[in-house]
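Peer 1: Based on what follows, work out the 3D shape:
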Amino acid sequence: MENTPKTTGKVFDSDVLKRLFTFVKPYVRIFYFIVFLTFASAILAAVRPFLIQYTVDNEILQNDWEGLNKMFVLLGVLLVVHAIVQYLHTYFAGWLGQYVVRDIRVKLYRHILDLRLKFFDRTPIGTLVTRNVSDVETLSDVFSEGLAAMIGDILQLVFILGFMFYIDWELTLVSLSTLPIMLFSTYVFKEKIKDTFQEVRTAVARLNSFVQEHITGMSIVQIFNNEKREMDKFREINKEHTRANIRSVLYYSVYFPVAEIIGAAGLGLLVWYGAHGVIDDDISLGTLMAFILYIQMFFRPIRMIADRFNTLQLGVVSTERLMRLLDSKEMIADNGTFAPETIRGDVAFRNVWFAYNEEEWVLRNISFDVKAGETVAFVGATGAGKTSVINLLTRFYEINGGNIYVDGHDLKEFDLSVLRHRIGVVLQDVFLFSGTIADNISLGNKSITEEQMWHAADLVGARKFIERLPGGLHYKVMERGATLSVGQRQLISFVRAMVYNPRIIILDEATSSVDSETEELIQYAIDQLMRGRTSIVIAHRLSTIQKADKIIVMERGEIMETGNHEELLRHNGYYAQLYQMQYKNMIDL
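Peer 2: Below is the predicted model of the structure:
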């Protein structure tokens, strides 16, 4: 669950906006064009009442029909030009917002791809989905409806005030007598709505996390008949989301009627004072009409500015969240330059210490060697540290102490992509993406041909079952491979490992979830996959590792015994006890 974000408390936070506008640099010409259109729109809007005042006082009241016709044409042209400017402003502001959003989303996703697994261990997937989709999408509105529109409103206010003071400064002061009340109510609304939108974004992230997690684990929910309890949890989270949104609705429902009353009061004072001036011949009729238009134009942007805070507040909160994610340094340092064409496959751990959390050691001073072409098996109880060994060899996590070598070179010397390309991993829980079997084998690598896929399928004995599927390699796999059996998913993972031709192969519980009927086929695939490669096998079934060149027995992060199957049985230690327990269980069955 995500904590409520720490925010700066300012709408126009210079640091946040400065970082956001770094993404505008590639489109700086479009940005300057939008700024020009903003100025043009503000001036064109403000000049219209001034021309109407001139028309009334100098053409209509003077019975100058020729001059009236000219002013009518001028005002018509002005309206058309203003409409074109507004169209261009709306289009290009939206265009800029969408392209900035595209670039941010690409950068954010690339950053997520580089994050170490430790980050994903403690960050809900739904939170990351919210960052990459909802929060990024909010930023497009910052450009199209938030900041650009707010700047336009402010400029319009400046130009309106300029014309009003130029025409009649006393009437301007009367017209703006209610402005302090309007500004105060707008400030209060802005502060309240910012807190509310922070709550809304946090509630959205919680909702996304809960839904994603429970849809993924739906089988567990239904197996344990837990639907009602999970529904109750969902209702509570959804209720908080609703409460946060209702609070924002409440502030809007109070603010806009208040703003309307304040604006109407200012207009009423203007008409009352201006009418007296017209009657006493101190103010011209055209001036009063112009001021009526100006005051309506003046209070509307102020009300809209408050509404723009809605969009801008969401943008500030979303930007702060995104920047915190982009600032996270939880990635594996890829500073290595060693990129050999191939490797022999020698592996050595030297005094390796490792903890997922500080001082909670999972591996304690581990040292062992694996020669090129050897098969080494790791056995031990759950939590002994077996899987951590392969996580460190592939640099999914960084060690806390010691060194790991491949072919005599420290892992950190290797280019990370080259290192992982040379190591194949087959996990117990095979993950398949939505798409074809070919897509899941090649993982989008265009250099891998279907011929290579079929060849790899032949080597591991998977061709027969793939050919039986409708479409063969082009059979559509549902999310996580739900339409395939455990054994079929496992075979596809073997083909995937084989087609990349790694020099080191890691099998993590690769047969523990396979039914006995399929195990023979899986075992054949394993034998083919391990042939001529350095193989590291992690298994609970000791029968699958009896042919290993070396067996390393682990307990609570330490190596207890090392040797081959016969040697360890003769030693009559921890391994022999495990073997006897499993053998007894098989006899009992």
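
Peer 1: When you work out contacts or count neighbours from here on, use the C-alpha atoms and nothing else.
Peer 2: OK.

Peer 1: Can you tell me the closest non-neighbouring residue to Asp153?
Peer 2: Nearest residue to Asp153, sequence neighbours excluded (C-alpha to C-alpha, 6 or more residues apart in numbering): Pro301, at 5.3 Å.

Peer 1: actually Ser284, not the one I wrote
Peer 2: Closest to Ser284 by C-alpha to C-alpha, 6+ apart is Val278, at 5.8 Å.

Peer 1: quick one, what contacts the one you found?
Peer 2: For Val278, the contacting residues are 284-285, 288, by C-alpha atoms under 8 Å, 6 or more residues apart in numbering.

Peer 1: any chance you could map the strands in the protein?
Peer 2: With DSSP state E as the criterion, the chain has strands at 347-355, 361-370, 375-379, 401-406, 409-410, 423-426, 435-436, 476-477, 504-508, 534-538, 550-555, 558-563.

Peer 1: any idea which residue sits dead centre in the protein?
Peer 2: With distances taken as C-alpha atoms, centre = their mean, the residue of the chain nearest its centroid is Asn132 (2.3 Å).

Peer 1: give me the number of residues near the residue nearest to Asp153?
Peer 2: Residues near Pro301, counting by other C-alpha atoms under 10 Å, number 20.

Peer 1: go on, Ser485?
Peer 2: Considering only other C-alpha under 10 Å, Ser485 is surrounded by 12 other residues.

Peer 1: Would you do the same for the sequence below? I want to compare the two.
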Amino acid sequence: MSVGKRLYQYAMLYKRTIILALALLAVAVGAELSGPLIAKQMIDNNILGVEKPWVETAQGTKGAVAYNGSWYKRSDRLEPGDDKGREVRVLQSGRSFYFLNQPLPVDGERTVQNGQMTVKTKSDTAVYPVTKLERKELMAFYKPEIPKLIRLMLIYLGFIAIASVFQYFQKLLLQSSANRIIQRMRLDVFKQIQRLPIHYFDNLPAGKVVSRVTNDTESIQELFVTVLATFVNSAIYMTGIFIALFFLDVKLAAVSLVLIPIVALWIVIYRKYASRYNHKIRSLLSDINGMINESIQGMSIIRAFRRQEETEKEFDKLNQEHFTNENKLLNLNSLTSHNLVGVLRNLAFVGMIWYFGGASLKAESVISIGVLYAFVDYLTRLFQPVTNMVNQLAKLETARVSAERVFELMDTEGRDVAEGVMPRYKGNVKFDNVSFAYKEDYVLKQISLEAHQGQTVALVGHTGSGKSSIMNLLFRFYDPQKGTITIDGQPIVDIPKQLLRQHMGIVLQDPFLFTGTIASNVSLDDPSISREKVEKALNDVGADKLLASLPKGYDEPVIEKGSTLSAGQRQLISFARALAFDPAILILDEATASIDTETETIIQNALDVLKKGRTTFIIAHRLSTIRTADQILVLHRGEIVERGTHESLMQLQGRYYQMYQLQQGAKVQAV
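Peer 2: This is a model prediction of the structure:
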């Protein structure tokens, strides 16, 4: 499905609000565009209407004007019952007005000399005696039109007020629905992130994912809030203007329609070149965000190894490339924005002047001054929405590229988060000839093992031997290519991942703590875990001894990743978290590798409590911590090469024996 259709689908989620906003917009545009038509009425009928035929009428007739002892009223203002006498005219020549005491059969070019008005047409010339009107006499003829002019001005002000009110509400509705669309889209993107398999994040840095959720959706918000609102507003505005132009003059309005294909072609050409730059810019922005995220997380390493200058150079290279592409897009926008609109506007006015010609300002012209004024006004207004649309092309293309990137993320195959509750299983785990590869080479080869409820199974081996991969498969972060894994006899591939993990707990070597408090990091804000349960879990793992010095105790604030706490404190909180959730299967992934000996003693005591009634898997480097394990599995290059208890493996004097002796020897030597 195309990007446009998908954006349209999101817009249709709030179609009622959007349709109402567009209806208000149509009313506002109609009210605003009434101005030139009202001005035409005022010019042709009320101001220049003084030149229309007047007839002599009775004294006291409503709307009649007194002149030289007689009363006159405009013939188009006569009402039933008014007396109608001979016809007279009030005519303009130059900047003066003259009274003609008779009808004017044919109008043409007028000149006045010595009280005689000469009217010249293409085929004839006529001379008429006229009397020049003084200002006071002329104003008398205009006086009946003043109330009508005031009424039309008030109507125009009313239309402006209506347009302002409707514009306010349409913008409010349109932008609020746009914000809701983006709110929904961000939620959908975040939900999709929860659905994605773990291996997706192996190849995409966190900063790039964050960029799609924040920067790219922000660009799409600009699309709905500004760009589409501008395009819709401009389209309705232009439609109204073209309707008014056809009402005024069909031929010239038809010529003006050529503007539409020019703008459409313009947009197509612009998008062709702008798309290339925008794809590059959005990609570079993701790279920049990814590098910033990585630099912040690795700040201690960067400073410890004095890599500040090198890191700055890498960032500067990305930043410079981003700047270069932004400038290229800026040049394109400058070439195809306001300047081109100005050229089109000037050409349109040249065409209008050529069409009307200088004769349009003469009395014999077939076009009235009011129509000419309205046409110029509408033509001027016509280019404002064109300018608005052209100025939004850059944002439109940026938003389209951002939408492509967001929808690419949302189209990645994932698994819906399963809802419901799974009964707590016993925790009997079996691996049957399991083989697994992250890419091509197998990191686990024909692994077979059994762990019964309440047993502790330790996994040992050198780095890269496959210890953590076994745990990744058990958690279903990945699924094996060969073999089966069962819990209580049921294949785990038949169990929804979220339900499977309901009864699993994990403690990592580098525990992850969320922003909040110590208590909230234990409960993870799960309503089923009470405050009493949180405190009991912390006390059971011995955290009360290490956390007692904190000012607020278990309500001590925790900032990102728990950087203000020691490694031992973070690890104890992680242990308490696992205990509070009461898992059937507990995994300790080198949980004691990064803590001191004193804290390890506290944790070893807590482990006895933690392991009761649970199947426990321990990935350990310190072999002294797993001497009491029910089963120890020694891995080498993805295969189990030894298995048994500590005593039996020591008697075997194989790899485990060598590793244990090496560690013991290292300790003795250190002492």
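
Peer 1: ok, back up a step: quick check: the gap between whichever residue in the second structure pairs up with the residue nearest to Asp153 of the first structure and Phe159 of the second structure.
Peer 2: Aligning on TM-score structural alignment places Pro301 of the first structure opposite Pro385 in the second structure. According to C-alpha to C-alpha, to the nearest Å, Pro385 of the second structure and Phe159 of the second structure sit 20 Å apart.

Peer 1: Who are the contact partners of the counterpart of Arg533 of the first structure in the second structure?
Peer 2: Using TM-score structural alignment, the equivalent of Arg533 of the first structure in the second structure is Arg614. Contacts were defined as C-alpha under 8 Å, 6+ apart; by that measure Arg614 of the second structure touches 426-427, 453-455, 583-586.

Peer 1: Not counting its neighbours along the chain, what's nearest Arg614 of the second structure?
Peer 2: Here the residue nearest Arg614 of the second structure, using C-alpha to C-alpha, 6+ apart, is Gly454, at 4.5 Å.

Peer 1: That neighbour - how many residues pack around it?
Peer 2: Neighbour number of Gly454 of the second structure under other C-alpha under 10 Å is 18.

Peer 1: Now do the same contact list for the aligned partner of it in the first structure.
Peer 2: Matched to the first structure by TM-score structural alignment, Gly454 of the second structure sits across from Gly373. By C-alpha under 8 Å, 6+ apart, Gly373 of the first structure lies in contact with 345, 532-535.

Peer 1: and with 7 Å instead?
Peer 2: 345, 532-534 (C-alpha atoms under 7 Å, 6 or more residues apart in numbering).

Peer 1: Helices of the stretch 101-250 of the first structure, residue ranges please.
Peer 2: 117-121, 125-129, 136-141, 147-167, 169-175, 179-216, 218-223, 227-279 (DSSP state H, counting those that start in this stretch).

Peer 1: Now tell me what touches the first one from outside.
Peer 2: By C-alpha under 7 Å, 6+ apart, the residues outside helix 117-121 of the first structure that reach it are 330, 396-397.

Peer 1: Which one of those residues sits in the busiest neighbourhood?
Peer 2: Tyr397 (20 neighbours).

Peer 1: Asn391 is in contact with that residue, correct?
Peer 2: Yes - counting by C-alpha atoms under 7 Å, Tyr397 of the first structure does reach Asn391; the two are 6.1 Å apart.

Peer 1: circling back: pull the most distant pair out of the contacts of Gly373 of the first structure.
Peer 2: Gly345 and Gly532 (10.1 Å; C-alpha to C-alpha).

Peer 1: ok, these two, which is more surrounded?
Peer 2: A direct count of neighbours by other C-alpha under 10 Å for Gly345 of the first structure and Gly532 places Gly345 higher, at 23 against 14.

Peer 1: how about that one, what does it touch?
Peer 2: Contacts of Gly345 of the first structure by C-alpha under 7 Å, 6+ apart are 371-373, 406-407, 503-504, 534.

Peer 1: can you count the residues close to the equivalent of Ile60 of the first structure over in the second structure?
Peer 2: Matched by TM-score structural alignment, Ile60 of the first structure corresponds to Ile47 in the second structure. The number of residues packed near Ile47 of the second structure is 16, by other C-alpha under 10 Å.

Peer 1: Likewise for the one 3 residues further on?
Peer 2: The number of residues packed near Val50 of the second structure is 20, by other C-alpha under 10 Å.

Peer 1: Can you name the residues that contact it?
Peer 2: Here Val50 of the second structure is in contact with 90, 142 (C-alpha under 7 Å, 6+ apart).

Peer 1: switch the cut-off to 10 Å
Peer 2: 44, 74, 89-92, 97, 138, 141-142, 145 (C-alpha atoms under 10 Å, 6 or more residues apart in numbering).

Peer 1: what about it, distance to Gln92 of the second structure?
Peer 2: 9 Å.

Peer 1: and the match of Gly454 of the second structure, how far is that from Leu392 of the first structure?
Peer 2: Taken as C-alpha to C-alpha, the span from Gly373 of the first structure to Leu392 of the first structure is 20 Å.

Peer 1: Please list all residues in contact with Leu157 of the first structure.
Peer 2: 42-43, 46, 151, 294, 297-302.

Peer 1: for Arg496 of the first structure, same thing?
Peer 2: 424-426, 437-443, 453, 456-457, 490.

Peer 1: Give me the buried subset of these.
Peer 2: 424-426, 437-442, 453, 456-457, 490 (16 or more other C-alpha atoms under 10 Å).

Peer 1: Can you tell me which of those lies closest to Ala205 of the first structure?
Peer 2: Asn440 (29.8 Å).

Peer 1: counterpart of that closest one in the second structure?
Peer 2: Using TM-score structural alignment, Asn440 of the first structure sits opposite Asn521 in the second structure.

Peer 1: was I right about its match contacting Thr515?
Peer 2: Yes - counting by C-alpha atoms under 10 Å, Asn521 of the second structure does reach Thr515; the two are 8.1 Å apart.

Peer 1: which neighbours do the two share?
Peer 2: 558, 562.
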